[in-house]
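Enquirer: with the sequence up front, the predicted model follows.
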Amino acid sequence: MATVFTKIINGELPGRIVHSDDRVAAFLTIAPLNAGHTLVVPRAEVDEWTDLDPEVWSHAMTVAHTVGRALKRAFDAPRVGLIVAGFEVPHAHIHVFPAWSMSDFDFAKVQHDVPAADLDAAHQKLLTALR
């Protein structure tokens, strides 16, 4: 059965995609730590990042780097956080988000039920910064 991430990548579920190529896609999460929180997800449905093909992982990190630079500009953040956790969805992914302090890395503080308009605004802001 396809993961929720695969369904977003394939357009079966809605997603605010900011990057897509033949190896990875990047899209905003609906439960962000901060506005602009983006997931970089390999198309291959591999649960643990350590089991991914090293070339795919390297490419995912390159995309995360590009997204991170754009997040920093778009949200005027002093830092950009990067976390590989992988407990919430069994599909390897990289969390990339604007950060102002170490408390921004606390997944207990994710924002649930963010209004769609706020997610859309963050999506547009990031797309503009990626151009």
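Expert: Thanks, I have the structure now.

Enquirer: C-alpha from now on. contacts and neighbour counts both.
Expert: Fine.

Enquirer: where along the chain do the helices fall?
Expert: 4-9, 54-75, 116-130 (DSSP state H).

Enquirer: I'd like the ones you listed laid out as a markdown table, including mean neighbour count and distance to residue 26.
Expert: Formatted as a markdown table, these follow (neighbours: other Cα atoms under 10 Å; distance: least, Cα to Cα, whole Å):
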| stretch | mean neighbour count | distance to residue 26 |
| --- | --- | --- |
| helix 4-9 | 18 | 9 |
| helix 54-75 | 18 | 8 |
| helix 116-130 | 16 | 11 |
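
Enquirer: A further structure is provided below for comparison with the first:
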Amino acid sequence: MSTTDVKQLAGLFHLTLHSGGAPGAPTDTLNLTVYTPKREVTGYSLVTQATNPPLHVASHVTGTLIYETVTGPGSKIRIDLNGWPEIHWPPQGGIGPVIPQNYKAILVLEPNYASGVIRYEYRTDLSGPWHVVEQPVHAA
């Protein structure tokens, strides 16, 4: 998707973003569906890192789209996300367990959705500590 294509996005659209940092740092790949009329965002996050054992934190995410005016030129698009691990519960399995959150993120994007900054937090153990990462992010 080119930058000119991204500028026209409104209504319901698919947005794929990748974070990047220093070599060996964790990366976050987001596959999001953005619905601008209701300012709703849903999708999937995958945090990975080439370590031993490999880091692999997958989350179903939901969030809110916020249009922000910032100091200096222009405005920004902010997306706040919260995520939970995916669970495959049987259809007749009842209510199910309470699953703790494993992902949080704040994205601040340019108005064309093509680039920005992401601050995300993840945890590998659902009762463990949160790991915080801030990186540039760009559309795929």
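Expert: On my side now, so go ahead. For clarity, every value in this text was computed on a predicted model and none was experimentally measured.

Enquirer: list the TM-score for the superposed pair.
Expert: After superposition, the two chains reach a TM-score (TM-score structural alignment, normalised by the length of structure 1) of 0.33; 77 aligned residues with a Cα RMSD of 5.0 Å.

Enquirer: what's the closest of the helices of structure 1 to residue 24 of structure 1?
Expert: helix 54-75 (6.3 Å; Cα to Cα).

Enquirer: quick one: that closest one to helix 116-130, angle?
Expert: 110 degrees (axes from the mean of the first three to the mean of the last three Cα atoms, to 10 degrees).

Enquirer: show me what helix 54-75 of structure 1 is packed up against.
Expert: Judged by 3 or more Cα pairs under 8 Å, 6 or more residues apart in numbering; DSSP states H and E, helix 54-75 of structure 1 is in contact with strand 24-28, strand 38-42, strand 79-83, strand 94-99, helix 116-130.

Enquirer: who wins for proximity to residue 99 of structure 1 among the helices of structure 1?
Expert: helix 54-75 (8.5 Å).

Enquirer: what about residue 59 of structure 1, distance to residue 79 of structure 1?
Expert: Taken as Cα to Cα, to the nearest Å, the spacing of residue 59 of structure 1 relative to residue 79 of structure 1 amounts to 21 Å.

Enquirer: could I get the helices of structure 1 as CSV with distance to residue 95 of structure 1?
Expert: Converted to CSV, these look like this (distance: least, Cα to Cα, whole Å):
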stretch, distance to residue 95 of structure 1
helix 4-9, 13
helix 54-75, 8
helix 116-130, 15
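
Enquirer: quick one, which of these gets closest to residue 97 of structure 1.
Expert: Comparing these against residue 97 of structure 1 with Cα to Cα, the closest turns out to be helix 54-75 (6.9 Å).

Enquirer: give the buried residues for stretch 27-35 of structure 2.
Expert: Neighbour counts over stretch 27-35 of structure 2 (16 or more other Cα atoms under 10 Å) mark 27-35 as buried.

Enquirer: for those, which one is nearest residue 78 of structure 2?
Expert: Residue 78 of structure 2 lies nearest to residue 34 out of these, by Cα to Cα, at 11.9 Å.

Enquirer: now do the contacts for the closest residue to that closest one other than its chain neighbours.
Expert: Nearest-residue entry for residue 34 of structure 2: residue 41, 4.7 Å, with adjacent residues in sequence omitted and distances by Cα to Cα, 6 or more residues apart in numbering. With contact set as Cα atoms under 8 Å, 6 or more residues apart in numbering, residue 41 of structure 2 has these partners: 32-35, 62-65, 79, 81.

Enquirer: may I ask which two of those are separated the most?
Expert: Farthest pair in the contacts of residue 41 of structure 2, by Cα to Cα: 35 and 81, 14.0 Å.

Enquirer: hang on, isn't residue 127 of structure 1 packed against residue 26?
Expert: No. Contact criterion Cα atoms under 8 Å: residue 127 of structure 1 and residue 26 do not qualify, at 11.2 Å.
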